[in-house]
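Q: Provided below are the primary sequence and the corresponding predicted coordinates.
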Amino acid sequence: MTFIVDTTLGKLAKWLRILGYDTVYWRADDPEGILQRARDEGRTLVTKDTKLYKGKGSLEALLIREDNPFRQLREVVRHFRIPVNKGMLFARCLACNAPLEAIDPEEAKGGVPDHIYHTHQKFSRCPSCRKVYWAGTHYGHMTRVVERLQKEPS
């Protein structure tokens, strides 16, 4: 399942990417543009904008009711019954949505702080924006949030 998320749901877009879902974060205030892109790419629209939701036509869409990002994520997972798989986690760039590629530690050198380079063995890089990722302190927090999501009843 692929998503397109409107400008009001940036944190949700990030969390869907963390879960491994191809998620476009639409930053423009362009209702026709987001609807057209969703149609062109076969994406599911996720929005808090009731006017945009009402104009969706035959597009698959979800109107988010929650304000809290975790609850928004739970709303999407429950509504679409999408799997929360540890194997899919952290597979996409949080900045640009491209699939990440594993790289050798030598390739990460210069792209990460020295202490990170010397204390981590696994790195990934975005082939599009070149951002380098590793399992740092944020990784633990994100993993706990995902585990919490997995434990909650559907």
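A: Thanks, I have the structure now. Residues are numbered from 1 along each chain as shown.
Q: hey, let's count contacts and neighbours off CA atoms from now on
A: Noted.
Q: contacting residues for I103?
A: 122-125 (Cα atoms under 8 Å, 6 or more residues apart in numbering).
Q: Spatially central residue in this protein, please.
A: The centre of the chain sits closest to R17, judged by Cα atoms, centre = their mean, with a distance of 1.9 Å.
Q: and that residue, that one's in a strand?
A: No. R17 is assigned helix when assessed by DSSP: H, G, I helix; E, B strand; the rest coil, not a strand.
Q: could you check the distance from it over to P31?
A: 22 Å (Cα to Cα, to the nearest Å).
Q: Included below, for side-by-side comparison, is a second structure:
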Amino acid sequence: MKFLLEADLEKLAKWLRFLGQDVLVLKGTINKRSIMEQGDRVFITTSRKWERHLKDWGVSYLVLPRDDWEVQLCLLLKHFRIRPTLLLSRCPYCNTELERVNKEKIKDLVPPLVYEFGYDFTQCPKCQGVFWKGSHFPRMKKMLRDILKRC
């Protein structure tokens, strides 16, 4: 599934990307043209004022509550029946699909201990970000489990 989120949903976008979802964030003016230019995506907003317009424009959408990104994530996953698995297959910053890379290629891009003990590195071909399942990965899994308990 492909999503288009309004700009104030950046944290939600990042977590959806952790789950392997194709997510763009609409920065700037929200109008029919800016939404339609992004192709066939489900528009995610926290503003009910867009609901009538989105219906008129034939845009698929979901309106989420405004304040709590964890509740937003729960509701979105349930609504679209998305499996909550940390795939880490997309860049959390620019949405590009990550590529597996040889450890030597990223030697100068990661801390020495990460290079020495890390494995299974991926890199974003667009922004050049480097990612790995380090000590943060179990914390991310726990955080996701805790979030899902709130649903």
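A: Looks like it arrived, so ask away. Please read all numbers here as calculations on a predicted model, not as lab measurements.
Q: Can you calculate the TM-score here?
A: For this chain pair, the superposition-based TM-score is 0.88 by TM-score structural alignment, normalised by the length of the second structure; 149 aligned residues with a Cα RMSD of 1.9 Å.
Q: that older thread, buried among the contacts of I103 of the first structure? Make that a PyMOL selection.
A: One line in PyMOL is enough to select the buried ones among these; burial here means 16 or more other Cα atoms under 10 Å:
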select buried, resi 123+124+125
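Q: Now render the contacts of I103 of the first structure as JSON lines, adding secondary structure.
A: Shown next, in JSON lines, are the contacts of I103 of the first structure (three-state DSSP):
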{"residue": "K122", "secondary structure": "coil"}
{"residue": "F123", "secondary structure": "strand"}
{"residue": "S124", "secondary structure": "strand"}
{"residue": "R125", "secondary structure": "strand"}
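Q: Now do the helices in the first structure.
A: 10-18, 31-41, 50-54, 69-80, 105-108, 114-119, 137-151 (DSSP state H).
Q: how about W134 of the first structure, what's its match in the second structure?
A: Aligned by TM-score structural alignment, W134 of the first structure pairs with W132 of the second structure.
Q: Surely that match and T122 touch.
A: Yes. Here W132 of the second structure reaches T122: they are 6.4 Å apart, a contact under Cα atoms under 8 Å.
Q: Around the nearest residue to C96 of the first structure once chain neighbours are set aside, how many other residues sit close by?
A: Ranked by Cα to Cα, 6 or more residues apart in numbering and with sequence neighbours excluded, the top spatial neighbour of C96 of the first structure is C129, at 7.0 Å. Using other Cα atoms under 10 Å, C129 of the first structure has 12 other residues around it.
Q: Can you tell me, leaving aside adjacent residues, what's nearest to K86 of the first structure?
A: Take K86 of the first structure and drop its neighbours on the chain: the residue closest to it by Cα to Cα, 6+ apart is L19, 8.0 Å away.
Q: just W26 of the first structure next, same as before
A: Distances taken as Cα to Cα, 6+ apart put D6 closest to W26 of the first structure, at 5.0 Å, once the chain neighbours are dropped.
Q: The equivalent of V76 of the first structure over in the second structure and N95 of the second structure: what is the separation?
A: V76 of the first structure maps onto L76 in the second structure, with residues paired by TM-score structural alignment. Distance of L76 of the second structure to N95 of the second structure, computed by Cα to Cα: 18 Å.
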